[in-house]
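1. need coordinates for the below:
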Amino acid sequence: MYQFTPEIPADHWEVEALFDTCFAPGRTALSSYRLREGVAPVAGLSHVARDADHILAGAIRYWPVRIGAVEALLLGPVAVHPTRQGEGLGRALIETSLERAAPLGWQRVMLVGDAPYYSRFGFSLLSDVVMPPPTNPDRVLGRALRPGAWDGISGQVRRWKD
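-> Got it, this is the predicted structure:
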């Protein structure tokens, strides 16, 4: 059994170590990281999962971004420690955090990822939304948290502060 709690500043380096373990060493060179630089993760949505011994098993972060004048959440990274994979923890992190997003006022969420995996959470291709290069456009996915939230949304994804 895992306990999900909002990520706090004291979790930061432990979460970063988990991301380093789960992803390639060059992960911070990805275009999504340029959108995160100098921007705090969204409070109340970025979570850690710890086991009964308080050992970090997984983490998920969300970041605010803009597409034109429209606000969106950028989901990611989400990671589960390799020794805990296959237990449904990634699914639980995603579903739990998405359930909390709409009550906080968010209408839409996007990510860069594998459509076959993320489609089970209601994500689909955002063909009119462009991530900074070098992002494969077939991996830019979105989910409406309110009906029609992605209708008519198009353009370049930008940093929250720009």
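2. alpha carbons only for contacts and neighbour counts from here, please
-> Will do.
3. assign the residue of the chain positioned farthest from its centre to helix, strand or coil.
-> The outermost residue of the chain, judged against the average C-alpha position, is Asp53 (25.8 Å), by Cα atoms, centre = their mean. Going by DSSP: H, G, I helix; E, B strand; the rest coil, the secondary structure assigned to Asp53 is coil.
4. how close does it get to Asp11?
-> Separation of Asp53 from Asp11 (Cα to Cα, to the nearest Å): 15 Å.
5. and this one, so I can compare the two:
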Amino acid sequence: MAGRPEGVGSAVATSLGLCEGGASRAVTPSVALGDISPSRGEIGSAFAITAETAVDVPAREALLDRAMGPKRRKKSSEKLRRGRRPSEGLAFVARDASGAVAGTVRLWDVMLGEGGRAALLLGPLAVDPTIKNAGIGSALMRHAITEAARLGHAAILLVGDAPYYERFGFSAEKTGSLAMPGPYERHRLLALELVEGALAGAQGTLKVAGRKLKAQRLPLAA
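-> Now for the predicted structure:
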């Protein structure tokens, strides 16, 4: 397929809505609630997606508080993120024309069951609630999926609403034998295979994996 992003197979390219020549199909506006909080439509030219930096952390956390509220830290997905760093090269922000953080998405390394195969958990995905109809959420999703495929990952899971995420290729078809490590709605555990057959026979509760956060050292008293 001409114009397909490097590292993206035909099935993934189809799920991303890429046509011949690399053009993007129109996306029907929608809103999903819960662990994933995307915006609507296609991204405007006034925004750019870049790798997250340490300087972005305060703005990202403030944005997540505004978009998802104080209960976001009690979600079952948080148990798989707490004390860990995002998967290498898979933390992104959307910036407006001034460089301010307008959206965020990160992906995390997990294992599918005890000693199981590796996969990614996507989330939280959020967009500044004051910005509407800019398509930042959709653009962040497409960028994250493309980069995960380019880096050689085999599958992505998330907790979200199927009517929105099915346009990116996600479904609950292959998550019936998988579970989150806490309360969740089973029908909202969705997955996308980046490599065909990556989730065949996968079962068990998702486990923490990946890089640990470094403990901050307190300054010594004089």
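6. what's the TM-score for these two chains?
-> Once superposed, the chains reach a TM-score of 0.95 (TM-score structural alignment, normalised by the length of structure 1), with 162 aligned residues with a Cα RMSD of 1.4 Å.
7. quick one: contacts for the aligned residue in structure 2 for the residue farthest from the centre of structure 1?
-> Under the alignment (TM-score structural alignment), Asp53 of structure 1 maps onto Ser98 of structure 2. Listed by Cα atoms under 8 Å, 6 or more residues apart in numbering, the contact set of Ser98 of structure 2 is empty.
8. what about the aligned residue in structure 1 for Met68 of structure 2, how many neighbours?
-> Under the alignment by TM-score structural alignment, Met68 of structure 2 pairs with Phe23 in structure 1. The local packing of Phe23 of structure 1 (other Cα atoms under 10 Å) involves 12 other residues.
9. just Val140 of structure 1 next, same as before
-> So Val140 of structure 1, with other Cα under 10 Å, has 22 neighbours.
10. I'd like to know how far it sits from Ala24 of structure 1.
-> For Val140 of structure 1, the distance to Ala24 of structure 1 equals 19 Å [Cα to Cα].
11. how much space separates the residue farthest from the centre of structure 1 from Ala10 of structure 1?
-> 17 Å.
12. likewise for Gly105 of structure 1?
-> From Gly105 of structure 1 across to Ala10 of structure 1, the span is 26 Å (Cα to Cα).
13. in structure 2, what residues pair with the biggest helix by length in structure 1?
-> Counting residues, the longest helix in structure 1 under DSSP state H turns out to be helix 89-101. Per TM-score structural alignment, the counterpart of helix 89-101 of structure 1 in structure 2 is residues 136-148.
14. for Ala91 of structure 2, which non-adjacent residue is closest in space?
-> Leaving aside its chain neighbours, Ala91 of structure 2 sits nearest to Arg106 (4.3 Å; criterion: Cα to Cα, 6 or more residues apart in numbering).
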